[in-house]
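> Give the three-dimensional model of this entry:
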Amino acid sequence: MCKRLEELRASIAIRYPSSFRVYRGSKLSREEVENLRVGALVATNDPITGISPSEGRQDQQQYILFEINVNLLETPDLVIADVSDESVAPQENEILFGLGTTFAVQQINYDDEHCVWHIELILSSEVNHINEQYKKYIHDRLQECDATMFFGNCLGDILGDYSAAMRFFHRQLRIKPIDDPYRPNTLYHLARVYRCMGLYSQAVNYFRRAMLLQRRRLPQSGYAYAQTISGLAMLYSETGRTKQSIDLQTKAVQIFRTYLSEDHVQMAIVYNRLAYVCYQEKQYERAQSLLSVTMSVLKNKGPLNYTGYATSLDLMGTVKWAIGMKHEAAEYLTDALKMRESFLTEEHPLVARTCYTLAKLYAEMPQGHSAAMSYALRALRIREAKLTKNHRELILSLDLVHQLTQNSFEADA
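Got it, this is the predicted structure:
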């Protein structure tokens, strides 16, 4: 379909002037509408066939009429096509935008008479710029590691399909020669998958096997060895062995510094991990300092929606919550959630993790029960679909939903 839209792109300049308007009806939650601001970027990928008016601005579901201003001269690279001739309803003069097309908000007004929001948009080329940044980032990373590992990481890190990632890396181990130079790296990535699945004993086994092979090849394998140490440290932090974790993360940082500059993306990622352990150890000031450095590096070095930046926002929100700054914490966590939703799938376990944290936070805030339950249920739904039945995070979500439900019953009584 995307290819066909690109083919039809040229014909739209013939049928339409360089500047014209199109309209689209949609439905958003009240929270999403309230978060819209002039200048913000939005993507509307869920068309609906019709609109029935809501009862007012307090309804949970709000109805939107988007008015989109198109200027073909200002956005020559964006894919837009008139599909009237291929539509079952040609009289509707239907126009489709390419997948991922992004718009900038120009005006926001509410029609009290008809209970409908009118939002004026213009096409934005900013996402094209982000895509170019991302292509460069991937190209640079491919110079540093085996490209096949990226496919396995995409299955787990981006799509959240840990079972598929596990099968992929096991297959790589079967087909690679015993002396293949990338075998230790495959063991490391398989260990990461098992850690994400909550299968910690298997993860420790593969981390240690990777470290054994990497130690034999020092100093040439020093970079990969530091990665594996950092990964094992993350496992220790998740299983409550924070003293061992902070020692290992500190060791990993020291090794990385012999290979990388302080503003390298990998340094930012390991600082994220170290910041999380500092948070666990209640070293909040150090955690905030590390996260500030990390966010600065990731903003300058990686694409803006790079997943590590979302992790930094999530952790900063968690730290702010720990020191009693709940409203600021909610802002960081909400930003982290939006970024994760834009970069990952909406059903990714990391999305669930941020939803869970927001649920816990709102549960402590006045009038926050409704938002807490909404986030808690979403986190539970994702974890039930993506995680094993005995996974620690699934159990935490079940307990939280039960607790919030119990609190609701007690409040009603």
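> From now on I want contacts and neighbour counts done on CA atoms only, so please keep to that.
Will do.
> ok, now which ones touch Ala226?
Contacts here follow C-alpha atoms under 8 Å, 6 or more residues apart in numbering; on that basis Ala226 touches 251-253, 255-256.
> ok, now with 6 Å
Ala252 (C-alpha atoms under 6 Å, 6 or more residues apart in numbering).
> Quickly find the element holding it.
If you go by DSSP states H and E, Ala226 is part of helix 222-238.
> And this one, please, so the two structures can be compared:
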Amino acid sequence: MFARKYYTDNPQQLAYISEFENTYDPSEVITWYTRNTFLYRMVNKALRTQDHLVVYAFRLFIRNLHMKLNLLQAENKSINSKLVLYRGQSLTKDDFEKLKSNIGGLLSVNTFLSTSEKKDIALLFTGGTIEDSDTEGILFEIDISTNEVSSASYANVDQFSAFQGTEREYLFSMGTVFRIKSIDKISGSAVWNIRLSLTNHTDAQLENLNLYMRQELQQCKTILSKFTNLMQQMNFPEKALHFYMKNSDIEKNPTIEDITLKYLIGDLCLHANNYEGALNCYQNVLEDMNENMQEKPMFICNLYNRIGNTYLELGNLDLAHEFHQRAFDLALSLPETNQGQIAANYIYQGDIVMEQNKMDEALIFYQKALALLIVHLPSTHSSIAHTYSRIAHVYRKQEKIEEALEMFEKSLSVLVDSSAANHPSISATHRHISTLLWILTRDEEALHHGLQALQIDANTLHLDDPQMKRRQDWVDFLRRDIHDHKCRLEENSHDWDQLSQFDM
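Below you'll find the model as predicted:
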């Protein structure tokens, strides 16, 4: 089992793993989750840290647990209109300050969340009453109106819990959203009381984006294909490749699914700057295409565009233009023109002319693409963000700094709503905004965005990564520059040439 390598030197947990392998039944999923075993630790840690390999390994258990909570919630309607639950835990001071600054806002929980009707039980988990320099003791108090419709999955699991009768335990499923009502110090204690209310909050933009992505994923036939496609969209190429390789070997007479997998491996190579490898995969797909594939013209459009992108990266602008034009012509010839595909081709043509330093032409292509994307995609789709970014780069090349800044800020706004918090695109956009603000002598704002980028990179890059040094050097430079500028208030401009040393 996947968990064995994590507990090689722990005989007790290895015994639990063997017991789980031999006796697990989905009807006992809550009992297994609430026991003090490897399951609780590994599942919640994986969900909290987005460890997708572990999430995938435990996907059936996670699904069983979620479905069991849904079932119990439907079966056991409370006779009381109000329910108050408690959860005790400690938080780092940084995390606590984020909550304090968000009173009235929303708190989303990406793990399963255990709570109790018993306040005294919950207080035992707050870390006591001793002041600590690094953490704060927290008692969450959750108010629930049981007669109101909620999108949250939660249920009283006491009869199934490994601690039956001792905690009056309620378990919330992943993705529960609460509203922060108030935060106050408990009198005579070092513990903070944070009052939450369960909300049926749904964000229309987020729902539209989720629907769009679900429709994209539904095109994949197997669970592995769905999972790997999702990893790719979330910008985890190495993990995506791991799951692709779990698929069955591609046979001599490949199916559409096999051909699609080879195409997606080409995407991974392209993402990793392995352009020759990407081109080889895409050309193999062209050779493998049979009559069934000819019935999927949008797949062929995408393939032509990928080949065009690869040739662009290899510096062969003529072949890049040829394949993008093939895709464009094919898209226009279809009975029902896919406006998203047309927009993509405008972007690709813009990329080509931008590479030729034809900025005015590039801007026209990008603006045409943006107009289509805004109409035909959810407003928080990442393609809109990346198009704003392309327009910003054109303005930057044209030295239209205010216009470039506006476009990068729009890009950042969309990315924050559509991407994981540590997504590299968010970091890159913060860096671009930081440099533009510095050029405009808005140094304090430049430092803020520089620090935001550095914090994201620190969570995704190794400390010895050369990029980390460049990011830290940029932040240090901004701090020195702010200090120096205060010493010479008459100066109101910066030397752009200084940017080259930071690879910005």
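> hang on, the earlier thing: superpose on the second structure and give me the mean offset of the helix holding Ala226 of the first structure.
In the superposition with the second structure, the average deviation recorded for helix 222-238 of the first structure is 2.7 Å (mean C-alpha distance after the TM-score superposition for the first structure).
> next SSE after that helix?
Next element after helix 222-238 of the first structure (DSSP H and E): helix 242-256.
> Go through that next one and flag the buried ones.
242, 244-246, 248-250, 252-253, 255-256 (16 or more other C-alpha atoms under 10 Å).
> go on, stretch 366-383 of the second structure?
So, applying 16+ other C-alpha under 10 Å, buried residues of stretch 366-383 of the second structure: 366-370, 372-373, 377-383.
> which ones among those residues are found in helices?
Assigned to helices by DSSP state H, the following of those qualify: 366-370, 372-373, 382-383.
> Thr357 of the first structure -> the second structure?
In the second structure, Thr357 of the first structure lines up with Thr429, judged by TM-score structural alignment.
> export the ones in helices among the buried residues of stretch 366-383 of the second structure to a markdown table and tack on distance to Val43 of the second structure?
Supplementary listing: these in a markdown table, determined by distance: C-alpha to C-alpha, whole Å:
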| residue | distance to Val43 of the second structure |
| --- | --- |
| Tyr366 | 43 |
| Gln367 | 45 |
| Lys368 | 45 |
| Ala369 | 42 |
| Leu370 | 40 |
| Leu372 | 41 |
| Leu373 | 38 |
| Ser382 | 29 |
| Ser383 | 32 |
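> which one of these is nearest Leu454 of the second structure?
Set against Leu454 of the second structure, the nearest of those by C-alpha to C-alpha is Ser382 (21.6 Å).
> which residues does the counterpart of that closest one in the first structure contact?
Under the alignment (TM-score structural alignment), Ser382 of the second structure maps onto Ala310 of the first structure. Listed by C-alpha under 6 Å, 6+ apart, the contact partners of Ala310 of the first structure are 336, 339.
> Kindly report the same for Tyr162 of the first structure.
Neighbouring residues of Tyr162 of the first structure by C-alpha under 6 Å, 6+ apart: Gly156.
> mind running it again at 10 Å?
If a contact means C-alpha atoms under 10 Å, 6 or more residues apart in numbering, then Tyr162 of the first structure has 152-156, 168, 190, 192-197, 349, 386-387 as its contacts.
> do His327 of the first structure as well
His327 of the first structure neighbours (C-alpha under 10 Å, 6+ apart): 317, 320-321, 333, 361-362, 365.
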